[in-house]
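Novice: structure, please.
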Amino acid sequence: MSDIHLAGISKIYGKNGLRVLPLLAQGMSSREVLAATGCQVGLYDINLHIPAGEVFCMMGLSGSGKSTLVRHINRLIDPSCGSVHVGDLNVTALDAAGLREYRRRRVSMVFQHFGLLPHLTVQQNAEYALRVRGVPPPQQAEQAVYWLGEVGLGGYEQHYPDQLSGGMRQRVGLARALAADTDIVLMDEPFSALDPLIRQKLQQQVLDLQARLNKTIVFITHDIEEAMLMGSRIAMLNAGRLVQVGTPTELRHHPADDYVAEFMQSAR
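Specialist: Just a heads-up that it's a prediction; the model follows:
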C-alpha cells in the first residue's frame, strides 16, 4: 500500500502562468488574477497527505479544482509547480516510460462517464488494464470474470457497453479498476450520473469491497452526504484552494469557514 503526498501543487492555465504565483501569494483572488492577467487558476499551493488504505474524499462546488487535483495523482495533468509522491516514488519526476509503468501497475481510475471502449465486450473492457500490462490471456480472463462477478455482472461478460444500463456500465468500470489490482484507485464522481437507488447500492458495494481490499481510494464528489458516507476524511476545495481537511465529524462541528459550514448544514 502507498500513501500520497501532494506538496505545493499549483496549476495555472495561460501564457507564462507562473508569473501569477506572487499575486496569489499576496492574497489576490483567482477572479482578480484572471481579470488582471488572463490566466486561470486551477489550483494554488495544495499541500495534502492521503494515508494508505483509506477512502479519502475531495469535494467542493463545480470549478473548485477537485477533478483537476485528482488527475495530478496519475499525471493526466502536470502541475505548474509542486510535486506528487506515491510512497517513495516522485511521480512528477517520471519520464514517459516510468509514467507508463506507474499507470499500469500502481494506479487505476474510475471515470464519471464510464470510460468504456464501445467496441469491446464487458469482459474485454474489464481485462484491458491487464492486457496493456502484458498479463497472459488466461489470467486476464480469470481476473476479469472474477471481478465482474464481484460487482454483480456475472453472466454479462459477452455483452457490449451499449447493451447495459448506466449503473451496469459503471460497475464494468469498477471491475476494470479492481482487476488491475493497483494500490491506488481514483474515482472521479463515479456515481453522480446515476439514479439515487443505484447510486446507494454502488456506494455500499465500494465500501464493502474496501473493507476486504484495503485500497487507497481517492473519491471525488460534489455531494456532501456522499462524502460523509464514503470518506474517512474529507478535503474541501474552493476556487482551487484547499480550505479544510478533516473527518466528517470535525467538518460538521468545526467548519473552517462559511463555505464549509454551508455544505455541512445541507447534510442530513
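
Novice: switch to C-alpha atoms for all contacts and neighbour counts from now on
Specialist: Fine.

Novice: can you count the residues close to residue 96?
Specialist: With neighbours defined by other Cα atoms under 10 Å, the count for residue 96 comes to 9.

Novice: swap in residue 168?
Specialist: 20.

Novice: one more: residue 132?
Specialist: Burial of residue 132 is recorded as 10 neighbouring residues (other Cα under 10 Å).

Novice: what strand or helix carries it?
Specialist: Taking DSSP states H and E as the criterion, the element that holds residue 132 is helix 122-133.

Novice: over to residue 47?
Specialist: Element membership of residue 47 [criterion: DSSP H and E] is strand 40-50.

Novice: want to put them side by side, so please do this one too:
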Amino acid sequence: MPSDTGFVPKGLAGPGAATLLETDMFRPVYRPMQGERWRLDVVPMCMAPGYWSGPRLVTDMAALLRVEDEGRSVRTWMSMTPMEIESQELGCRAAAGHTVVMGLGMGWAAANAALQPEVTAVTVVEFDPEVISMIGEIGVFGQLPEDARSKITIVRGDALAYVPDTSADTLLADIWLSINGPGRAGQVQSMRANTRAARVYFWGQEMVIAGRARALGLPLEPDDAGRASVERIIAELGLPLIGPELPDYPERVVLAAAQWLREA
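Specialist: Sure thing, here's the model as predicted:
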C-alpha cells in the first residue's frame, strides 16, 4: 500500500515541471516516531532528485534520522526519496531464493525483496536494537501480504561478521551512511564470503565502479569507451553483481556517477 496519495495541489506541477514520484515498488506507510537515538519524520511533500533520473515530487516522504550530540543534531540515515528507491531497486527486483539483507534501515529493501515470488526467505541482519524495535512498532512488515511477511526473519548481528546457517542465494547490503566512501568493495567481498551468496547487490556499487574507473583515468561517458570502462572494473571487483546483466547498466552507472559521485 503506497503512502503517497497521488494528489498534488494545482500549480505545483505542470508542463516541464518535475513529475510526481510513481513506482510499482512497495512503499510502506510510515508515521512520525521519536526514540532515544533514532527519529522517524514524515514530510507531507518535497522535491528530491533520483539516482539516475531527474527530480520528483514526493508525497508523505519518510526519513529515518540518527540523533547525535546528546540530541543537539541529527543525520539522515535513510529516506524514501527517488534516489534511495532507484539506488536499491535493481537488487530488490532481482532477489531470489534465500536473500540476506545487511542493514534493516526502514525495512523497505527487505519488504520489497520478500514480495518477489522467486524469494523463499529473507534474513535481515541489523546491529541496532532500537532500529529493530522502531520498525517493528511502526508495523512495516505487517503491511505486507501474509505470504511475503512470513518469509522475513530479523537477526541482531554485525553485518561484517554474520554467517548464516545456509548459504545465501542473494545478498543485498546497505550498511553505510553515505553512498560514497572508501573500503566498501572490501567490506562487500567479506560479506559475500561469509554468506556464500550466489548474487550480490550493494548500495552505492555504481559509485564504486565509477570511482575506480575515474581513479584509473578511464573514460566514463555514455558511449562504447565508457561501457568498456565499466565492464573492466566489474571484472576486477570479482563479485557476482546484480545489474551488469542489464543492457543499459553501463549507461546507468555513468548517469548515477554524474549526479552522485564525490571524491572520497
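
Novice: now the TM-score, please.
Specialist: Superposed pair, TM-score by TM-score structural alignment, normalised by the length of structure 2: 0.35. Supporting alignment: 150 aligned residues with a Cα RMSD of 5.8 Å.

Novice: sorry, back to before: for the helix holding residue 132 of structure 1, packing partners?
Specialist: With contacts defined as 3 or more Cα pairs under 8 Å, 6 or more residues apart in numbering; DSSP states H and E, the packing partners of helix 122-133 of structure 1 are helix 96-105, helix 137-150, helix 166-179.

Novice: most tightly packed of those?
Specialist: Comparing these by mean neighbour count (mean count of other Cα atoms under 10 Å), helix 166-179 comes out on top with a mean of 24.

Novice: just checking, what packs against that one?
Specialist: Of the remaining helices and strands, those touching helix 166-179 of structure 1 by 3+ Cα pairs under 8 Å, 6+ apart are strand 107-110, helix 122-133, helix 137-150, helix 196-213.

Novice: got those as TSV, with distance to residue 243 of structure 1 columns?
Specialist: Compiled in TSV, those are given as follows (distance: least, Cα to Cα, whole Å):
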stretch	distance to residue 243 of structure 1
strand 107-110	25
helix 122-133	35
helix 137-150	37
helix 196-213	25
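
Novice: ok, which of the ones you listed comes nearest residue 55 of structure 1?
Specialist: Closest approach to residue 55 of structure 1 among these (Cα to Cα): helix 196-213, 8.1 Å.

Novice: quick one: buried residues of that closest one?
Specialist: Within helix 196-213 of structure 1, the residues that qualify as buried are 199, 202, 203, 205, 207, 210, counting by 16 or more other Cα atoms under 10 Å.

Novice: any idea how far residue 45 of structure 1 lies from residue 141 of structure 1?
Specialist: Applying Cα to Cα, to the nearest Å, one obtains 43 Å for the distance of residue 45 of structure 1 from residue 141 of structure 1.

Novice: hang on, the earlier thing: so which of the helices and strands packed on helix 122-133 of structure 1 is nearest residue 25 of structure 1?
Specialist: helix 96-105 (31.2 Å).

Novice: got the angle between that closest one and helix 122-133?
Specialist: Orientation note: helix 96-105 of structure 1 sits at an angle of 140 degrees relative to helix 122-133 (axes from the mean of the first three to the mean of the last three Cα atoms, to 10 degrees).

Novice: tell me how many other residues crowd residue 25 of structure 1.
Specialist: The number of residues packed around residue 25 of structure 1, counting by other Cα under 10 Å, is 11.

Novice: got the contact list for it?
Specialist: Residue 25 of structure 1 is in contact with no residue at all, counting by Cα atoms under 8 Å, 6 or more residues apart in numbering.

Novice: tell me what the helix or strand following the strand holding residue 47 of structure 1 is packed against?
Specialist: For strand 40-50 of structure 1, the succeeding helix or strand toward the C-terminus, using DSSP H and E, is strand 55-59. Contact partners of strand 55-59 of structure 1 among helices and strands, from 3+ Cα pairs under 8 Å, 6+ apart: strand 216-221, helix 224-230, strand 233-238.

Novice: and what about the residue nearest to residue 250 of structure 2 when sequence neighbours are not counted, helix, strand or coil?
Specialist: On the basis of Cα to Cα, 6 or more residues apart in numbering, the spatially nearest residue to residue 250 of structure 2 that is not a chain neighbour turns out to be residue 227, at 5.2 Å. For residue 227 of structure 2, the reduced secondary structure class is helix; criterion used: DSSP: H, G, I helix; E, B strand; the rest coil.

Novice: which stretches of the stretch 101-250 of structure 2 form helices?
Specialist: Per DSSP state H, counting those that start in this stretch, the stretch 101-250 of structure 2 has helices spanning 108-114, 129-138, 146-149, 184-195, 205-215, 224-237, 249-260. These are given in chain order.
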